[in-house]
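Visitor: sequence unavailable; structure follows:
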């Protein structure tokens, strides 16, 4: 009888440890996927610090987003061939560059001729 209790105790401890590990994994995954959305309100770079303007062409359908992440709200989409004026670029957490369209939002440089603005934003 005593041996049966020890086995049950070890099994319960193993189940509890596994449940704790799964909870931590789910929590970390949820945090990681939710984090970019928190940065979708990326402030516009100040014109005084970023006086540059370059014009590029949309290589394909190019979504303009509220922030520099694909998860950010899409404000509009420029059709391929549209000329788009940009000010400067930033690099997001994934290593992707995004150019700022003055007064409008952010566009992923992969959608732009010349890979977007050559000027890094001063923020």
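Guide: Okay, I see it. Quantities reported herein were computed from a predicted structural model and do not represent experimental measurements.
Visitor: from here on, contacts and neighbour counts on C-alpha atoms
Guide: OK.
Visitor: mind checking which helix or strand residue 27 is in?
Guide: helix 2-38 (DSSP states H and E).
Visitor: tell me which residues of that helix are tucked away?
Guide: Buried residues in helix 2-38, defined by neighbour count with 16 or more other C-alpha atoms under 10 Å: 36, 37.
Visitor: just how off-centre is whichever helix or strand comes after that helix within its chain?
Guide: Going down the chain from helix 2-38, the next helix or strand is strand 54-57, by DSSP H and E. Chain-centre distance of strand 54-57: 23 Å, with C-alpha atoms, centre = their mean, to the nearest Å.
Visitor: A further structure is provided below for comparison with the first:
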């Protein structure tokens, strides 16, 4: 069973000391998101399957929120291939939508059972 990572808010000491935080312009945010969209190797190592935990969830081209969406899943069954831990410490499962050849990455927090159990 894989482990989820939990992070504490490291910015509190800075805020208490009077530091100010600024937002980057949207053009910089897009460049950061695009740079964060990696495409790690994957293979079908997991025999598991599952469903999304909410009403819909995006299937993406890479294991990061900044990656483009391949499809939006509405209650379809997913067949799991494997998982990775992205640069933010979150686990993402590579999966295929049942009855299709559509596959991609889905954030494990969107899955009813935390996704694949085999690392890529």
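Guide: Arrived safely. It should be emphasised that the depicted structure is a prediction, and the values quoted were computed from it without experimental measurement.
Visitor: what helices or strands is the helix holding residue 27 of structure 1 leaning on?
Guide: Judged by 3 or more C-alpha pairs under 8 Å, 6 or more residues apart in numbering; DSSP states H and E, helix 2-38 of structure 1 has no packing partners among the helices and strands.
Visitor: what's the closest non-adjacent residue to the residue nearest in space to the middle of structure 2?
Guide: Note on structure 2: the residue nearest the mean C-alpha position is residue 107, at 3.2 Å, using C-alpha atoms, centre = their mean. Closest residue in space to residue 107 of structure 2, ignoring its immediate chain neighbours: residue 92 at 4.4 Å, by C-alpha to C-alpha, 6 or more residues apart in numbering.
Visitor: in three-state terms, how would the one you found be classified?
Guide: What DSSP: H, G, I helix; E, B strand; the rest coil gives for residue 92 of structure 2 is strand.
Visitor: and it, what pairs with it in structure 1?
Guide: Here residue 92 of structure 2 is matched to residue 98 in structure 1, going by TM-score structural alignment.
Visitor: and its match, what does it touch?
Guide: By C-alpha atoms under 8 Å, 6 or more residues apart in numbering, the residues touching residue 98 of structure 1 are 68, 89, 90, 91, 92, 106, 107, 108, 109, 116.
Visitor: at 7 Å what do you get?
Guide: Residue 98 of structure 1 is in contact with 68, 89, 90, 91, 106, 107, 108, 109, counting by C-alpha atoms under 7 Å, 6 or more residues apart in numbering.
Visitor: translate the second one into the numbering of structure 2.
Guide: Spelled out, it's residue 89 of structure 1. Residue 89 of structure 1 maps onto residue 83 in structure 2, by TM-score structural alignment.
Visitor: give me the element its match is part of.
Guide: Assessed by DSSP H and E, residue 83 of structure 2 sits inside strand 78-85.
Visitor: give me the mean distance between that strand and structure 1.
Guide: Compared with structure 1 after the fit, strand 78-85 of structure 2 shows a mean deviation of 0.6 Å (mean C-alpha distance after the TM-score superposition for structure 1).
Visitor: not counting its neighbours along the chain, what's nearest residue 53 of structure 2?
Guide: Among residues not flanking residue 53 of structure 2 along the chain, residue 112 sits closest, at 4.5 Å (C-alpha to C-alpha, 6+ apart).
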